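**Q** this one's sequence-less:
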């Protein structure tokens, strides 16, 4: 009998922090924004500002989406962008994410552009739109990539319009 030298790709161990962030995202998607904020706040309390930048990026990006006050949303969106700048492609791979860190930026800039637009701060909104559009090449040609590209297109249309709105 011969031995098989089959290569088995090892899956990363489940990340309990990402699992908790995922739980908060599920609550958010079900419309349970207060509960999601509570989950995210608990994760933030454990991570702190000096935690793993990958975790902070994911957490802050998600926490921004459940804020009622656009100024608070902006704080979390900026925190997500700052953390992304500290994440390596190696760290992303260890987390089991197939896309590079560069693929995070279109969405991060889309969110920042939109919140600045809603705050009536049109110059930073346009700057983040331009940065998001400049980064779309890192996105795949899949549903997620199409979603983000569509969001950037809608943001561009809104920025050409008469002014900020709450939509």
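**A** Sure thing, it's come through. What you see is a predicted model; the values in this text were computed from it and never measured. Numbers count the residues shown, from 1 in each chain.
**Q** hey, let's count contacts and neighbours off CA atoms from now on
**A** Noted.
**Q** check which residues of stretch 119-131 are buried.
**A** Neighbour-count burial for stretch 119-131, counted by 16 or more other Cα atoms under 10 Å, picks out 119, 122, 124, 125, 126, 128, 129, 130, 131.
**Q** would a markdown table of those residues with secondary structure be doable?
**A** Formatted as a markdown table, the buried residues of stretch 119-131 follow (DSSP: H, G, I helix; E, B strand; the rest coil):
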| residue | secondary structure |
| --- | --- |
| 119 | coil |
| 122 | helix |
| 124 | helix |
| 125 | helix |
| 126 | helix |
| 128 | helix |
| 129 | helix |
| 130 | helix |
| 131 | helix |
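**Q** take this one as well and set it beside the first:
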């Protein structure tokens, strides 16, 4: 249930919808404009949400990593109280699996498997914070999928995601 509708979140939501509709350039421009208003010291909920979505719109994996790191940094300063002003069901701990999974994928794309494995392990450790719902299962499936990809690139690294669900997508 939404508690706090604000102009910034409305702008972020609009840009996310544009991106999902295939208007990635327009979505990227809108989110970049909003970032200019929020700034690196602005509301951590806005920064985390915006950076998380803006990362997905990047064509360059290094830029995607930069935005995902910003999202994690903002999450580190975000409180449940602030997140719940937007939606009473939000728990910051439940953001971490997705944020860490995204970083692991970024590092994989950049050919840095050791760092990818480190962030995948952090994502795996934070999975208990997820609910038993479609979103939680999507993230669990993403952890399994990425673990399999990393294991395929280095079979000597051992199992990466024992005990979690079936392979899927993020």
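**A** Thanks, I have it. These numbers come from a predicted model, not from an experiment.
**Q** and which of the buried residues of stretch 119-131 of structure 1 is nearest to residue 148 of structure 1?
**A** Nearest to residue 148 of structure 1 out of the buried residues of stretch 119-131 of structure 1 is residue 129 (Cα to Cα; 11.4 Å).
**Q** alignment lookup: that closest one to structure 2.
**A** Matched to structure 2 by TM-score structural alignment, residue 129 of structure 1 sits across from residue 120.
**Q** so that match touches residue 98, yeah?
**A** No: counting by Cα atoms under 8 Å, residue 98 is not a contact partner of residue 120 of structure 2; they are 9.9 Å apart.
**Q** quick one on the thing from earlier: list the contacts of the match of residue 129 of structure 1.
**A** Going by Cα atoms under 8 Å, 6 or more residues apart in numbering, residue 120 of structure 2 touches 100, 101, 104, 143, 146, 147.
**Q** now for those residues, which pair is the farthest apart?
**A** Taking every pair in these and measuring Cα to Cα, the maximum separation is 12.8 Å, between 100 and 147.
**Q** relative to structure 1, what is the average displacement of the longest helix seen in structure 2?
**A** When structure 2 is parsed with DSSP state H, its longest helix is helix 134-153. Superposing on structure 1 and averaging over aligned pairs (mean Cα distance after the TM-score superposition for structure 1), helix 134-153 of structure 2 comes out at 0.6 Å.
**Q** find me the equivalent region of that helix in structure 1.
**A** Counting by TM-score structural alignment, helix 134-153 of structure 2 sits on residues 143-162 of structure 1.
**Q** which parts of that stretch are buried?
**A** Buried residues in stretch 143-162 of structure 1 (16+ other Cα under 10 Å): 145, 148, 149, 151, 152, 155, 156, 158, 159.
**Q** ok, residues contacting it?
**A** For stretch 143-162 of structure 1, the surrounding residues in contact (Cα under 8 Å, 6+ apart) are 106-107, 110, 113-114, 117, 122, 125-126, 129, 132-133, 136, 139, 164.
**Q** ok, for the most centrally placed residue in structure 1, nearest residue in space, not its chain neighbours?
**A** For structure 1, residue 61 is the residue whose C-alpha lies nearest the centre (Cα atoms, centre = their mean; 4.0 Å). Leaving out its chain neighbours, the residue that sits closest to residue 61 of structure 1 by Cα to Cα, 6 or more residues apart in numbering is residue 80, at 5.3 Å.
**Q** now for that neighbour: what does it line up with in structure 2?
**A** Using TM-score structural alignment, residue 80 of structure 1 sits opposite residue 71 in structure 2.
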